[in-house]
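Asker: Here's my sequence, what's the structure:
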Amino acid sequence: MKRIMNQDLLKQYMNTCHLENIFDQDILEHAQLHFYPKNEFILKADFSLDFYYVIVDGKVKITYPLENGKSILLKFYNENNSLGNLELLKNIPICCNVEAIKDTYLVGIPSDILRKNYMDYPKFLHHLVDSLSEKLYATLNNSSYNLTYPLINRLCSYLVEYLTDKDYILLNSSFHEIAQFLGTTYRHLNRTFNELESKSIIKCENKTVYILDETRLRDLSKNIYMKSLY
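Answerer: As a prediction, the model looks like this:
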């Protein structure tokens, strides 16, 4: 993590993301701008929450660690999503791992300052309640889609989340982790990758997925995992 000391850039992000709708001005006086490069962890499970974050540029993935050492991919977040809601309210250790999947900027407020001085501010409390309810809705919604849509649609939606201006995707998660997230088996996932290759939509080489037909990939994705959190 790198703290960006450019106050003009910090104010630009605060204005662009309308952080005045979340925090009162006396809270924003404590704001810091942090930068996390791609593949760096922003939050780690079981550690204390040092900063309450709002993503102002970039994209992250949320994973829940299991006792067997594996993890389940839960969600992708991008701009205007917050990190640390539950941990801040309950004053508990961080529940999930949060990793940048592209270069990411976040506005952070020290969590101890929020807890000591600002937890009774109506604007901020409303934001916490609204954010938690949206995340709960999105989690329930995505779980229902895993039961409703065929795997080919769910897989395409997953791949669309990783699209950039390049013609390929580098998968950071193992195929077993992807299968867990999509609610399927490793074998079924592998067959579905092969089906997309046979349709000339993608081409796989180990963990690199080359996008041959982005339009058809997006059509199949149905924006399944892009709900109200975006």
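
Asker: can we go C-alpha only for contacts and neighbour counts from here?
Answerer: Will do.

Asker: If you count neighbours, what's buried in the longest helix seen in the chain?
Answerer: Counting by DSSP state H, the longest helix found in the chain is helix 122-148. Residues of helix 122-148 classed as buried by neighbour count (16 or more other Cα atoms under 10 Å): 124, 125, 127, 128, 131, 135, 138, 139, 142, 143, 145, 146.

Asker: okay, now residue 154: neighbour count?
Answerer: 24 (other Cα atoms under 10 Å).

Asker: Correct me if wrong: it contacts residue 221.
Answerer: Yes. Judged on Cα atoms under 8 Å, residue 154 makes contact with residue 221 at a distance of 6.4 Å.

Asker: how about the residue of the chain positioned farthest from its centre, what does it touch?
Answerer: Centroid-distance maximum for the chain: residue 198 at 30.4 Å, with Cα atoms, centre = their mean. Residues in contact with residue 198 (Cα atoms under 8 Å, 6 or more residues apart in numbering): none are found.

Asker: Run a quick neighbour tally on residue 215.
Answerer: 11.

Asker: what about it, helix or strand, and which?
Answerer: helix 214-221 (DSSP states H and E).

Asker: Just list what that helix packs against, helices and strands only.
Answerer: Identification of packing neighbours for helix 214-221 by 3 or more Cα pairs under 8 Å, 6 or more residues apart in numbering; DSSP states H and E yields helix 151-161.

Asker: Show me what the helix or strand that the helix it packs on is followed by is packed against.
Answerer: Next helix or strand after helix 151-161 toward the C-terminus (DSSP H and E): strand 168-170. With contacts taken as 3+ Cα pairs under 8 Å, 6+ apart, strand 168-170 sits against strand 208-211.

Asker: to compare against the first, here's another:
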Amino acid sequence: MKKMKDQEQIDQYLQAYQIKSIFNEQLLPYLELYSFEQGELICSQGDPAQYLYVLVKGKIKIYTTSPEGNTLILSFKTPLEVIGDVEYVRGIDFINTVEAVSTVVTIGIHYRWLKNYGKDYSPLLQFMLDIITNKFTIKSTSLSFNLMYPVEVRLASYLLSVSFDESDSLCNDQLSISIKDAANLIGTSYRHLNRIIAQFCKEDLVERNNGFILVKDREGLSAIAGHNIYE
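Answerer: Next comes the predicted model:
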């Protein structure tokens, strides 16, 4: 993680996403830019929450982990998204893990400044209310899809989500993923996932080689996914 105090760049992001009005004049001086490299964790489930992050560039992956160590993917997000909003409102530790899928840039502000200068500022409160209610609607839908849709659909969606990101030209269609981790993330067994990958290879949708999975037919995967259930 890199922290940058670049007010000009912050202003550009605020203007681009039309969110400058949600921060009052007292909060603006405390906004900072945070960048994360691909694969870096922005926050970890159970860690103390201290910052509110507004995602302004890149793609993130959100997942939860059970006490037994099993993980389940909840969603992938691109701008505009907020990390730490539920935790701020409820005063709790981070409830999920958030990982950078591509290079990520966020605007961050410490909770203490929000509590000092933003707790009664209605534009900010309305913004967070909109984000939180939308987030829980999507989470409910995502969990339902994990229960209702077959592994073929979930894997196709997962591959589409992690292999391409319009906001970052460095992303490409070649992935280096752990099959075991992928199985946990989409909620299936390692053996079953291997069968589906072999099926996808046979249908020339993907190519598996030396631990890499190459997406060969995005349209074919999109047809299987129907719509991208993790986004």
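
Asker: Got a TM-score for the two of them?
Answerer: TM-score for the superposed chains, counting by TM-score structural alignment, normalised by the length of structure 1: 0.88, backed by 225 aligned residues with a Cα RMSD of 2.0 Å.

Asker: follow-up on the earlier one: what residues are shared contacts of residue 154 and residue 221 of structure 1?
Answerer: What both residue 154 of structure 1 and residue 221 touch, as defined by Cα under 8 Å, 6+ apart, is an empty set.

Asker: after superposition, how close is the helix holding residue 215 of structure 1 to structure 2?
Answerer: Taken against structure 2, helix 214-221 of structure 1 registers an average deviation of 1.9 Å after superposition, with mean Cα distance after the TM-score superposition for structure 1.

Asker: The longest helix of structure 1 vs structure 2, average distance?
Answerer: Looks like 1.6 Å for helix 122-148 of structure 1 (mean Cα distance after the TM-score superposition for structure 1).

Asker: Which neighbouring elements make contact with that helix?
Answerer: Counting by 3+ Cα pairs under 8 Å, 6+ apart, helix 122-148 of structure 1 packs on helix 85-90.

Asker: Tell me the helix or strand right after the helix it packs on.
Answerer: strand 97-100.

Asker: neighbouring contacts of that following strand?
Answerer: 36-45, 58-65.

Asker: Structure 2: matching residues for that one?
Answerer: Under TM-score structural alignment, the match for strand 97-100 of structure 1 in structure 2 covers residues 97-100.

Asker: so how far is that stretch from its chain's centroid?
Answerer: Mean-position distance between stretch 97-100 of structure 2 and its chain equals 6 Å (Cα atoms, centre = their mean, to the nearest Å).

Asker: How far away from the center of its chain is the helix or strand hosting residue 15 of structure 1?
Answerer: Residue 15 of structure 1 belongs to helix 7-16 when elements are defined using DSSP H and E. Here helix 7-16 of structure 1 shows a centroid-to-chain-centroid distance of 22 Å under the convention Cα atoms, centre = their mean.

Asker: For that helix, give me the average deviation versus structure 2.
Answerer: Averaged out, helix 7-16 of structure 1 is 1.4 Å away (mean Cα distance after the TM-score superposition for structure 1).

Asker: buried residues in that helix?
Answerer: For helix 7-16 of structure 1, by 16+ other Cα under 10 Å, it's 10, 11, 13, 14.

Asker: Just the closest of these to residue 103 of structure 1, please.
Answerer: residue 13 (14.9 Å; Cα to Cα).

Asker: And the closest one, how far from residue 7 of structure 1?
Answerer: Residue 13 of structure 1 sits 10 Å away from residue 7 of structure 1, taking Cα to Cα, to the nearest Å as the criterion.

Asker: And residue 44 of structure 1, by the same measure?
Answerer: 27 Å.

Asker: Now render the buried residues of helix 7-16 of structure 1 as JSON lines, adding distance to residue 94 of structure 1.
Answerer: JSON lines is the format used below for those (distance: Cα to Cα, whole Å):
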{"residue": "10", "distance to residue 94 of structure 1": "25"}
{"residue": "11", "distance to residue 94 of structure 1": "28"}
{"residue": "13", "distance to residue 94 of structure 1": "25"}
{"residue": "14", "distance to residue 94 of structure 1": "25"}
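
Asker: pretty sure residue 5 of structure 2 is in contact with residue 30, am I right?
Answerer: No. Taking contacts as Cα under 8 Å, residue 5 of structure 2 lies outside contact range of residue 30: 9.3 Å.

Asker: Overlap in contacts, the two.
Answerer: Counting by Cα under 8 Å, 6+ apart, nothing touches both residue 5 of structure 2 and residue 30.

Asker: Since that was my last question, I'll sign off now.
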